[in-house]
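J.: sequence-free structure coming up:
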């Protein structure tokens, strides 16, 4: 006996469309009446002080005001963002637990295939907030003050005689360093940290020599003269560091890296909830005060909607598969 769907092709078509839309817009259904009627938790997979924490707190503060409920930040760093990812993936899909996803979630499909191969099966993208370009900075006592001086110093030294910090495998700082060493053919020893903030502390202390770091983590130290920027991996000069040359200006136009940060929710979150959060954050990202605050810290606002954000994750997942080999080794 044929099922109702097989006897009704139109119904079958609508059913398939509903499933497809749920992949980028959450499970079918409107937001529950009165949503939100309690606190929302935004889980950030990095420690306080980095670009992710900065972006998340700026958005969370305005969400609290616009939604009339507190949006509480929960920092869950560690394990290349896996600790936080697992925490949110297991949460109830009701819109009260959100995840500040990042480029790491695209690369983890390759670095940690056993547990992280299905981000888009476990999460619903909501909105891509922005991207934080990286800047190569050195400790103020480091002898090189320009890229040519750095290259000469590294070429004269023994392989791995100098060190660079990075905030976990697959992070923007890691990818930037891989691109730089591969482009220059230089061997520099990488030292991994749980986030940009602890890495910056060791860079300031002279325990590592250099780092490709995001602007929010270094801007104050650059202004205070404790860190020195050599170049930014960006298409144009950053408003927050206008005197720092771009990668193209120092002879590496192909070097471009930055980490995007966007909101996601556990799979199965009602589409109405996803749409309400997306619309709320989209409005926030257009506010002049928010734009000024973000740009002052080197962030570039994107505001990409759920569908565009979904496409970004798909594209970057493939890009990182091509960049990294098994076990996280760069190809």
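T.: Perfect, I can see it now. Computed from a predicted structure; not experimentally measured. Residues are numbered from 1 along each chain as shown.
J.: switch to C-alpha atoms for all contacts and neighbour counts from now on
T.: Fine.
J.: Show me where the stretch 51-200 of the chain has its helices.
T.: For the stretch 51-200 of the chain, helices defined by DSSP state H, counting those that start in this stretch occupy the ranges 51-67, 82-89, 104-111, 113-116, 119-122, 147-156, 172-184, 196-204.
J.: Presented hereafter is structure B, for comparison with structure A:
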């Protein structure tokens, strides 16, 4: 029996290696579970423009938006694990594991991580004409003096912007009133108009308003200060030790995708991310290119899922 199992295992391994050597033999689809024009969409289009030259097959982007990324993500989770259908996602993927109780797929365990592609930073900002706080300590003091009265906006329940503020409130024992919007545009409009007090915003969205004096940056959610805003401290420097709220972006394949295929994708994606023009395109969207080994990306996903599960549980946050 053991000999038969060994023979079968050897045959399966050989079949997988043969399939990987032939791969790719047809076009590859990068599924983006959000609308065109987002940072994730930009990543996919940078990859789709450059992968054909090294893989010898067309690479197309398929925007499958809806349900906070769950529709497109489920499509990839249910796809054949042959390397022809891939997912480009942000860390919302792991947040959704805790936010949604009735998903038809597992946002963490139904995928094979391929490679990290980049990091994005969120800034804690305020309208300087409404709130005079210039430090995190002052924000905390103001929130404690008026529990539940100061407001913060997000693009929606369960977004990184939302959970980042939830983490900040849990770390400081404060309570601000959550005002969720359907997207970033309306939230920013009301923040600029003085109808909202605070918000976590991506660097590329906030920077133009900060430079124009319409918003004030209080802290950066990264573990390092930003070169564009060297005088703005990190949350950790402000005393929030659990304050790194960077968003990761990456490429994933369906669970069971052959390891040689994953390795080839990882190698080619890593080479693309090192191209100067790709770095320039990413930086324009407030992202920093960053590749990783599949195993490193897997460990990051597992750690991040556990971290945000705690935030969701403590905040009793749910999304329908």
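T.: Yep, that arrived. Predicted model only: the values in this text are computed from it and were never measured.
J.: if we can go back for a sec, between the helices of the stretch 51-200 of structure 1, which gets nearest to residue 302 of structure 1?
T.: Evaluated with C-alpha to C-alpha, the helices of the stretch 51-200 of structure 1 place helix 51-67 nearest to residue 302 of structure 1, the distance being 11.9 Å.
J.: The closest one against structure 2, how far on average?
T.: Once the two are superposed, helix 51-67 of structure 1 sits an average of 3.8 Å from its aligned residues in structure 2 (mean C-alpha distance after the TM-score superposition for structure 1).
J.: now the top strand by length along structure 2, how far from the centre of its chain.
T.: Selection of the longest strand in structure 2 by residue count, based on DSSP state E, yields strand 111-120. Averaging C-alpha positions (C-alpha atoms, centre = their mean, to the nearest Å) puts strand 111-120 of structure 2 9 Å from its chain's average.
J.: how about that strand, aligned to which bit of structure 1?
T.: Using TM-score structural alignment, the residues of structure 1 aligned to strand 111-120 of structure 2 are 123-132.
J.: Mean distance between that stretch and structure 2 after superposition?
T.: So stretch 123-132 of structure 1 averages 1.4 Å relative to structure 2 (mean C-alpha distance after the TM-score superposition for structure 1).
J.: if we can go back for a sec, with mean neighbour count as added columns, please give the helices of the stretch 51-200 of structure 1 in JSON lines.
T.: As requested, the helices of the stretch 51-200 of structure 1 are exported to JSON lines (neighbours: other C-alpha atoms under 10 Å):
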{"stretch": "helix 51-67", "mean neighbour count": "19"}
{"stretch": "helix 82-89", "mean neighbour count": "19"}
{"stretch": "helix 104-111", "mean neighbour count": "24"}
{"stretch": "helix 113-116", "mean neighbour count": "14"}
{"stretch": "helix 119-122", "mean neighbour count": "18"}
{"stretch": "helix 147-156", "mean neighbour count": "14"}
{"stretch": "helix 172-184", "mean neighbour count": "20"}
{"stretch": "helix 196-204", "mean neighbour count": "22"}
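J.: which stretch among the ones you listed comes nearest residue 240 of structure 1?
T.: Using C-alpha to C-alpha, the helices of the stretch 51-200 of structure 1 put helix 51-67 closest to residue 240 of structure 1, at 13.7 Å.
J.: So residue 41 of structure 1: helix, strand or coil?
T.: strand (DSSP: H, G, I helix; E, B strand; the rest coil).
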